[in-house]
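Visitor: Structural data only, the sequence is not supplied:
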């Protein structure tokens, strides 16, 4: 049997981490799309396989046997540990200078994706994240190109704190966890990519957008599709950031963002006839907001609009 030589940590430029659970029908395409990358540097796949009940693990093990020099397979031997626990243990095992993400139901279509992104970050030290355009794949098989030119102007923390406009399947970012582990509060939430991006650029790193289509994101499947409370989860993440000393210099913009998002939530509650939740949030905002008159007008306006509809 041929001996497989593992890459040394200092040889790895990019670690691609894949989270997978019960994705038997997709995972081979995902892994193959990564192995087909054409680069002038070494990369590794770190696969977090979370005790699937179908053949996902079997497929991953076969790839690991055939590409043991590139693949590090992490398994959950006894039970499913859940998305965020799998995320945290897998990202900790990434040895590369840079990290890329490709979930087990997505895949890459540009064989030069990694090379383009690494070339950019190597030549632009002020940037910490680079992402690209992509295609959406609907359950019925239809593709839709998503090319958002506005992303060319969204290049810093003050933009990203308002909305996660980075699709993880397109992202490449600096592996800052070598010297600073992700904050402890990340494991409280059902997803880790957005907090990771914010953590990566907290010291001023910028975000770059490439208008090349490099990947395919499957819509309306998976955990993110099933998550109904993402808006309130995002608010909780922002509040953790507000109270985290590492983000101290962004305190003003984070506070402003939280208030605006809570006002949006208040209006959403009224629109959905959740008047009790809306009133409770209104009282909470009154206690801490100086502009009580404008807040009251907003609340009454959304309440009136809800009744008229």
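Guide: Arrived safely, thanks for sending. Keep in mind it's a predicted model, so treat the numbers as computed, not measured.
Visitor: Every contact and neighbour count from this point should use C-alpha atoms.
Guide: Noted.
Visitor: What strand or helix carries residue 305?
Guide: helix 292-308 (DSSP states H and E).
Visitor: any residues touching that helix, and which ones?
Guide: For helix 292-308, contacts defined as C-alpha atoms under 8 Å, 6 or more residues apart in numbering pick out 266, 267, 270, 271, 272, 273, 282, 286.
Visitor: put this beside the first:
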């Protein structure tokens, strides 16, 4: 049994320009407890693996490096790395992000240790753009206390700022999670499904790089994001562990279906409209017609868009 209080979970692939800064941000943490850094290195073709090996060689007690002899892909690398995290709590820092607050872990652990009815805490952060600009991302309209019934509609948590209870044993992974495009949102929902709360702290603790990485590329394809969120919600709806939340999951699924429908209309992907429209028109026919008319009106007013 481990005596690590926190397992820091880091995925990396072809991030030779960023990985050292990500690792340094973890190693600089000042804590009164033990923590480990678990790195899932996914068969990079650049120097990422070599850099990780150099750090691991001089931090044997702190770093657990998981190399791979083939490229596993994002979600499979996510699953195998998370299964090696045996701390009481888990924090996430991807290989192209980094922490800036040396007391990030200590402050977040202190909060969860004192507040047993919470299972997750997250903070503000800075965006770093490719032109070198930093922009602080606070949550002016973010309630300090939320929970599953808020998070089910949208993942508003920056993974680089999160710390949460490690509630998923290696043998308990949902069978559907390897079909998901990413794992952080489903993991947060699993962690909070029994009613424990989520705490937002306004401290700036991390830097999230914009315009690079897989998750950023996904955001440039709104139809793809909406469709993948729908698929995740369908999995949750079928999973008995989420049965108590069926009503709110159904509500979120309906909203994401409308979002997907709007994307298809805007992108004139008419061949894909029928399946999604048929599901929505049974429960919200007037809303579907209004959406069609709204998109048509915009296209007529702005034919070049």
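Guide: Thanks, I have the structure now. It should be emphasised that the depicted structure is a prediction, and the values quoted were computed from it without experimental measurement.
Visitor: TM-score of the superposed pair?
Guide: Scored by TM-score structural alignment, normalised by the length of structure 2, the superposition of the two chains gives a TM-score of 0.93; 298 aligned residues with a C-alpha RMSD of 1.6 Å.
Visitor: Tell me the gap between the helix holding residue 305 of structure 1 and the middle of its chain.
Guide: Helix 292-308 of structure 1 has its C-alpha centroid displaced from the chain centroid by 34 Å (C-alpha atoms, centre = their mean, to the nearest Å).
Visitor: Identify the residue of structure 1 aligned to residue 67 of structure 2.
Guide: With TM-score structural alignment as the criterion, the equivalent of residue 67 of structure 2 in structure 1 is residue 75.
Visitor: got a list of what its match touches?
Guide: 48, 49, 50, 51.
Visitor: Matching the second one against structure 2, which residue comes up?
Guide: Just to be clear, that refers to residue 49 of structure 1. By TM-score structural alignment, residue 49 of structure 1 lines up with residue 41.
Visitor: Any idea how many residues pack against that match?
Guide: Residue 41 of structure 2 has 26 neighbouring residues, counting by other C-alpha atoms under 10 Å.
Visitor: ok, it to residue 194 of structure 2 distance?
Guide: 32 Å (C-alpha to C-alpha, to the nearest Å).
Visitor: swap in residue 165 of structure 2?
Guide: 12 Å.
Visitor: Neighbour count: these two, which is higher?
Guide: Shown here are residue 165 of structure 2 and residue 194; by other C-alpha under 10 Å, residue 165 has more neighbours (20 against 15).
Visitor: Look up the closest residue to that one, ignoring the ones flanking it.
Guide: residue 89 (4.5 Å; C-alpha to C-alpha, 6 or more residues apart in numbering).
Visitor: for the helix holding residue 305 of structure 1, which positions count as buried?
Guide: 295, 298, 299, 302, 303, 306 (16 or more other C-alpha atoms under 10 Å).
Visitor: would you list these in a markdown table and tack on distance to residue 55 of structure 1?
Guide: Listed next are the buried residues of helix 292-308 of structure 1 as a markdown table, based on distance: C-alpha to C-alpha, whole Å:
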| residue | distance to residue 55 of structure 1 |
| --- | --- |
| 295 | 54 |
| 298 | 53 |
| 299 | 52 |
| 302 | 50 |
| 303 | 51 |
| 306 | 49 |
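Visitor: Out of those residues, which comes closest to residue 102 of structure 1?
Guide: Proximity of those to residue 102 of structure 1 (C-alpha to C-alpha) peaks at residue 302, which lies at 40.2 Å.
Visitor: Trace the closest one over to structure 2, please.
Guide: Residue 302 of structure 1 maps onto residue 295 in structure 2, by TM-score structural alignment.
Visitor: Now name the helix or strand holding the equivalent of residue 264 of structure 1 over in structure 2.
Guide: Matched by TM-score structural alignment, residue 264 of structure 1 corresponds to residue 259 in structure 2. Assigned by DSSP H and E, residue 259 of structure 2 falls within helix 246-266.
Visitor: what comes into contact with that helix?
Guide: 149, 152-153, 222-223, 226-227, 229-230, 233-234, 236-237, 270, 272-273, 276-277, 280, 288, 291-292, 295.
Visitor: Next, the angle from that helix to helix 285-301.
Guide: Relative orientation of helix 246-266 of structure 2 versus helix 285-301 (axes from the mean of the first three to the mean of the last three C-alpha atoms, to 10 degrees): 30 degrees.
Visitor: how much does helix 246-266 of structure 2 stray from structure 1?
Guide: Superposing on structure 1 places helix 246-266 of structure 2 at an average distance of 1.4 Å from its equivalents, by mean C-alpha distance after the TM-score superposition for structure 1.
Visitor: quick check, distance from that helix to the centre of its chain.
Guide: With C-alpha atoms, centre = their mean, you get 19 Å for helix 246-266 of structure 2.
Visitor: what's the spacing between the residue most central in space within structure 2 and residue 158 of structure 2?
Guide: The centroid of structure 2 falls nearest to residue 184 when counting by C-alpha atoms, centre = their mean (3.3 Å). Noted for residue 184 of structure 2: a distance of 9 Å to residue 158 of structure 2, by C-alpha to C-alpha.
Visitor: Same check on residue 264 of structure 2?
Guide: For residue 264 of structure 2, the distance to residue 158 of structure 2 - C-alpha to C-alpha - is 27 Å.
Visitor: and if you look at residue 164 of structure 2?
Guide: Residue 164 of structure 2 sits 13 Å away from residue 158 of structure 2, going by C-alpha to C-alpha.
Visitor: The residue nearest to the centre of structure 2 maps to what in structure 1?
Guide: By TM-score structural alignment, residue 184 of structure 2 lines up with residue 193.
Visitor: and its match, what does it touch?
Guide: When the contact criterion is C-alpha under 8 Å, 6+ apart, the partners of residue 193 of structure 1 are residue 168.
Visitor: now do residue 159 of structure 2
Guide: Counting by C-alpha under 8 Å, 6+ apart, residue 159 of structure 2 has contacts 92, 93, 184.
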